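> sequence plus the predicted model coming up.
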Amino acid sequence: MRGPVVIFGTGLLGTSIGLGLSHRGLEVLLSDPSPSALSVAVDIGAGRPLHEQPGVWPELVVVAAPPDVCARVVADALERFPAAVVVDVSSVKGAILRELQELSAKNHLDLSRYVGTHPMAGRERAGAVSARGELFNAMPWVICPHQGSGQGAVQVAQNLGLDLGAVLSRFSPEEHDDAVALVSHLPQMMSSLVAARLQEAAPHALSLAGNGLRDVTRIAASDAGMWVPIMAANAEPIVTILHQLHEDLIKLIGTLDAPAAPGASLAMAKVISAGNAGQARIPGKHGGPAQPYAWLSVLVDDEPGQIAQLLTEIGEIGVNLEDLRLDHSSGRNAGIVEISVLPAKLEPLIEELTVRGWKVLQ
């Protein structure tokens, strides 16, 4: 890809794209309605202010604006830069395309130069200060061309994702919105709803919280200002899934209202079993099929360098870590490192760590 590249929006995604492209040596020009947000993005090296470069002719314009204003920013970019491909990186595609088509009916926009995209990467914290140039490395980047997208424009959109180290996939706008409603938007709402139940919880109850609660509520820390327009723009597929979930909840409530009734135990077991089956379908390491890893826990002192030493010794033993979680031991100045490995490596690793003096918990 050649520069310059213009980026409208200096939040987490826009600034991360700017950092990634700047690190590759491309000229990046930035614009944002907020002077302070723009200033932060410039200060951390994501690019230079667009208003300081009049008469620029970019090959690519990236619109990193919220869904409720994205279509208008895309339309303005198509008119302002008549030779540029314009992509957006919003997490909703159908609503933006429909609004663009309505605007085009009035203003005759060249939508052949527009391609919707969605990098499936992010963090719980928004804003330029959270941006990272390597944010997209090995992460999915969905290309969502519409029927009128030109092949050249699609290629430029693909090159953007590839240049930033992403793994490309291709969906129609409708397929994309249905998919993210299930795998992204629903988890956010469920996490927020569960975390909301904790507001009035007694402190002694919260002291029992472990990794299960932390895992479920991790993304509840997300920014409401970012999520409200996403939920509104993709409401239809979200509502469809919520109705299905509502039916499941009603059935479960009915079962738990009479847990000793005939068939209740089987009904509860089916809920857990269905969850097992669904969780097993989530792609595993490197995007391949999920594998049944074995887990062990190691008690470590809450001191600097302990976890680093443990990981170093596991490497010396010659075992590859598949996953890692960290928990705290209640009532002790210690932590618990939970490690997953291939099942065949479990017993040899336990034996060797024990010989080396580590406290292995099973």
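Yes, it's here. Numbers count the residues shown, from 1 in each chain.

> C-alpha only now, for contacts and for neighbours.
OK.

> for the spatially most distant residue from the centre of the chain, helix, strand, or coil?
For the chain, the residue at maximal distance from the C-alpha centroid (C-alpha atoms, centre = their mean) is Pro262, at 42.5 Å. At Pro262 the chain is in coil, as set by DSSP: H, G, I helix; E, B strand; the rest coil.

> any idea how far it lies from Ala269?
13 Å (C-alpha to C-alpha, to the nearest Å).

> next up, the contacts around Arg218.
Contacts for Arg218 (C-alpha atoms under 8 Å, 6 or more residues apart in numbering) come out as Ser191.

> is it in a helix, a strand, or coil?
helix.

> what's the distance between it and Met190?
Taken as C-alpha to C-alpha, the span from Arg218 to Met190 is 11 Å.

> ok, now Asp327?
In this view, Asp327 and Met190 are 23 Å apart by C-alpha to C-alpha.

> can you check Gly278 too?
From Gly278 over to Met190 the distance is 16 Å, taken as C-alpha to C-alpha.

> which of these two has more neighbours?
Met190 (16 against 10; other C-alpha atoms under 10 Å).

> where along the stretch 51-200 of the chain do the strands fall?
60-63, 85-88, 114-119, 140-144, 167-170 (DSSP state E, counting those that start in this stretch).

> show me where the stretch 201-350 of the chain has its helices.
Residue ranges of the helices in the stretch 201-350 of the chain, as given by DSSP state H, counting those that start in this stretch, are 203-206, 211-217, 224-233, 235-257, 264-280, 306-317, 343-355.

> deepest of those helices, which one?
Mean neighbours per residue, mean count of other C-alpha atoms under 10 Å, is largest over the helices of the stretch 201-350 of the chain for helix 224-233, with a mean of 16.

> is it true that Asp88 touches Pro67?
No. With contact defined as C-alpha atoms under 8 Å, Asp88 does not count as touching Pro67 (9.5 Å).

> more crowded one of these two?
Shown here are Asp88 and Pro67; by other C-alpha under 10 Å, Asp88 has more neighbours (29 against 25).

> which ones are touching that one?
Contacts for Asp88 were tallied using C-alpha under 8 Å, 6+ apart; they are 62-65, 70, 74, 115-118.

> comparison target, given below:
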Amino acid sequence: MASELRTVLVVGTGLIGTSLALSLRKHDVRVLLADRDQGAVRLARELGAGEEWRAGQSADLAVIAVPPGHVATELRRLQEEGAARFYTDVASVKAEPIDRARELGCDLSTYVASHPLAGRERSGPGAARADLFLGRPWALCPTPEASAEARAAVLRLIDLCGANAVEVGAPEHDRAVAVVSHAPHVAASAVAARLADASEVALGLAGQGVRDVTRIAGGDPGLWLGILSGNSVPVAEVLEAVSRDLAEAAAALRALSQGDGTASGELTQLLKRGVAGHGRIPGKHGGPAHAYAVVQIVIGDSPGQLARLFQVCDEVGVNVEDVRLEHAPGLPLGVAELSVQPDAAERLTRALVERGWQVP
């Protein structure tokens, strides 16, 4: 079958490439690894991601896991070498690499651009996880030239990685990720940048809120510059809209400080729009987000505490939909917040108290 993948070449052994390789190895797919950084290839091999690619070896599918600006030249090089029957990439920008590939004369009949919507704050093969793509959307952006066989091969890749394929045009994809990924990263970086010169008093008062808002700001600046440059116009449009909202909010706050009570309406409207937008973020299984009950538990900062906590959940038959940890600065404890179905919250709370846990 054309969609059967026995051997896959992964070019680029960073977080995404190595995670993809580890996922394929769980299905006994032979994985060949290539990267200009031999140290990255060596680490990926030691992690069990595959074997080093040798010149002349051919694969069923080549996955190009390099920054967006290098996708087209890498595709051309691999096709000239006959490295695989079919090709895809996993860059987070799609329109520019496709246009550049067409300009370079790449064979677009064997190439289907794609993008897994998954990642971590950490980068490199050492941060890779075989389950990184489980249940995550994976955009598929075939051009009119793409053959049915090439599309089937990439769909098989997505299936093996446990992701959910979403077919979308490249320009629409880039506009979408500008809203849900690229612009939020810039916004988070702008907030985090305020902390660079913040006082020790302010940092000492930092709570979970600022950690949540700035979590993604710890990404590699060089990598993100390449991503943002490749999707510059859609990201700029989103940031301009956010800037207008922030400017109006700042103006309303200054008006409030001068006694203009009517300015509170504009600020309230922005906050309400924020609540509405947050509510539209899909839940963990897709579709509308579910309203879960949150059970808070004081937990010691020592080995085995989370395992004991989850053991209680298992004993009483309560599924944990989500978990969040908040550490108490300067103290060897914190608070675990378990999101559960509303009808299970009381049962879990009672079981925890009976077993000696402190539930606020």
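The structure has been received and is ready for your questions. What you see is a predicted model, and the numbers here were worked out from it, not measured in a lab.

> need the nearest residue in space to the counterpart of the residue farthest from the centre of the first structure in the second structure, chain neighbours excluded.
Counting by TM-score structural alignment, Pro262 of the first structure lines up with Gly261 in the second structure. Nearest residue to Gly261 of the second structure in three dimensions, chain neighbours excluded: Ala255, at 7.8 Å (C-alpha to C-alpha, 6 or more residues apart in numbering).

> what about that neighbour, how many residues nearby?
The number of residues packed around Ala255 of the second structure, counting by other C-alpha under 10 Å, is 15.

> tell me how far it lies from Asn319 of the second structure.
Distance from Ala255 of the second structure to Asn319 of the second structure, by C-alpha to C-alpha: 48 Å.

> pick the most buried one from the strands of the stretch 51-200 of the first structure.
strand 85-88 (a mean of 28).

> quick one: it aligns where in the second structure?
Against the second structure, strand 85-88 of the first structure falls on residues 86-89 (TM-score structural alignment).

> stretch 3-11 of the first structure corresponds to what range in the second structure?
Using TM-score structural alignment, stretch 3-11 of the first structure lines up with residues 6-14 of the second structure.

> cool, and stretch 29-36 of the first structure?
The aligned range for stretch 29-36 of the first structure in the second structure is 32-39, by TM-score structural alignment.

> buried residues, that stretch. List them.
Buried positions in stretch 32-39 of the second structure, judged by neighbour count with 16 or more other C-alpha atoms under 10 Å: 32-35.

> nearest approach to Ile282 of the first structure belongs to which of the strands of the stretch 51-200 of the first structure?
Closest to Ile282 of the first structure of these, according to C-alpha to C-alpha: strand 140-144, at 14.1 Å.

> outside of that closest one, which residues touch it?
93, 115-121, 154, 157-158, 161, 166-173, 176.

> ok, back up a step: for Val40 of the first structure, which of the helices of the stretch 201-350 of the first structure is the nearest?
Comparing those against Val40 of the first structure with C-alpha to C-alpha, the closest turns out to be helix 224-233 (18.5 Å).

> equivalent range in the second structure for the closest one?
Mapped onto the second structure using TM-score structural alignment, helix 224-233 of the first structure spans residues 221-230.

> what do you get for stretch 178-197 of the first structure?
The alignment of stretch 178-197 of the first structure onto the second structure (TM-score structural alignment) covers residues 175-194.

> residues contacting the matching stretch, please?
92, 213-217, 227-228, 231, 234-236, 238-239.

> so how far is the first residue of stretch 293-306 of the second structure from its last?
From its first residue to its last, stretch 293-306 of the second structure covers 19 Å (C-alpha to C-alpha).

> tell me how far Gly39 of the second structure lies from Glu46 of the second structure.
In terms of C-alpha to C-alpha, Gly39 of the second structure sits 11 Å off from Glu46 of the second structure.

> cool, Ala128 of the second structure as well?
Going from Ala128 of the second structure to Glu46 of the second structure by C-alpha to C-alpha gives 12 Å.

> same check on Leu134 of the second structure?
Look at Leu134 of the second structure and Glu46 of the second structure: by C-alpha to C-alpha, they are 23 Å apart.

> which one of these two is surrounded by more residues?
Taking neighbours as other C-alpha under 10 Å, Leu134 of the second structure and Glu46 compare with Leu134 leading, 16 against 11.

> tell me how far Arg54 of the second structure lies from Leu253 of the second structure.
On the measure of C-alpha to C-alpha, Arg54 of the second structure and Leu253 of the second structure end up 62 Å apart.

> and if you look at Ala247 of the second structure?
Applying C-alpha to C-alpha, the value for Ala247 of the second structure to Leu253 of the second structure is 10 Å.

> same question for Arg120 of the second structure.
Plainly put, Arg120 of the second structure is 35 Å away from Leu253 of the second structure if you go by C-alpha to C-alpha.

> repeat for Leu246 of the second structure
10 Å.

> swap in Gly222 of the second structure?
For Gly222 of the second structure, the distance to Leu253 of the second structure - C-alpha to C-alpha - is 36 Å.

> try Ala59 of the second structure
60 Å.

> what sits against Val216 of the first structure?
191, 194.

> same thing with the one 3 residues further on?
Shown here is Ile219 of the first structure, whose contacts under the criterion C-alpha under 8 Å, 6+ apart are 124, 188, 191-192.

> excluding chain neighbours, what is closest to whichever residue in the second structure pairs up with Asn137 of the first structure?
Per TM-score structural alignment, the equivalent position to Asn137 of the first structure in the second structure is Leu134. Counting by C-alpha to C-alpha, 6+ apart, Gly162 is the residue found nearest to Leu134 of the second structure once chain neighbours are left out, at 4.6 Å.

> measure that neighbour to Leu132 of the second structure for me?
Going from Gly162 of the second structure to Leu132 of the second structure by C-alpha to C-alpha gives 9 Å.

> burial count for whatever residue of the first structure lines up with Ala152 of the second structure?
Using TM-score structural alignment, the partner of Ala152 of the second structure in the first structure is Gln155. Number of residues near Gln155 of the first structure (other C-alpha under 10 Å) recorded here: 13.
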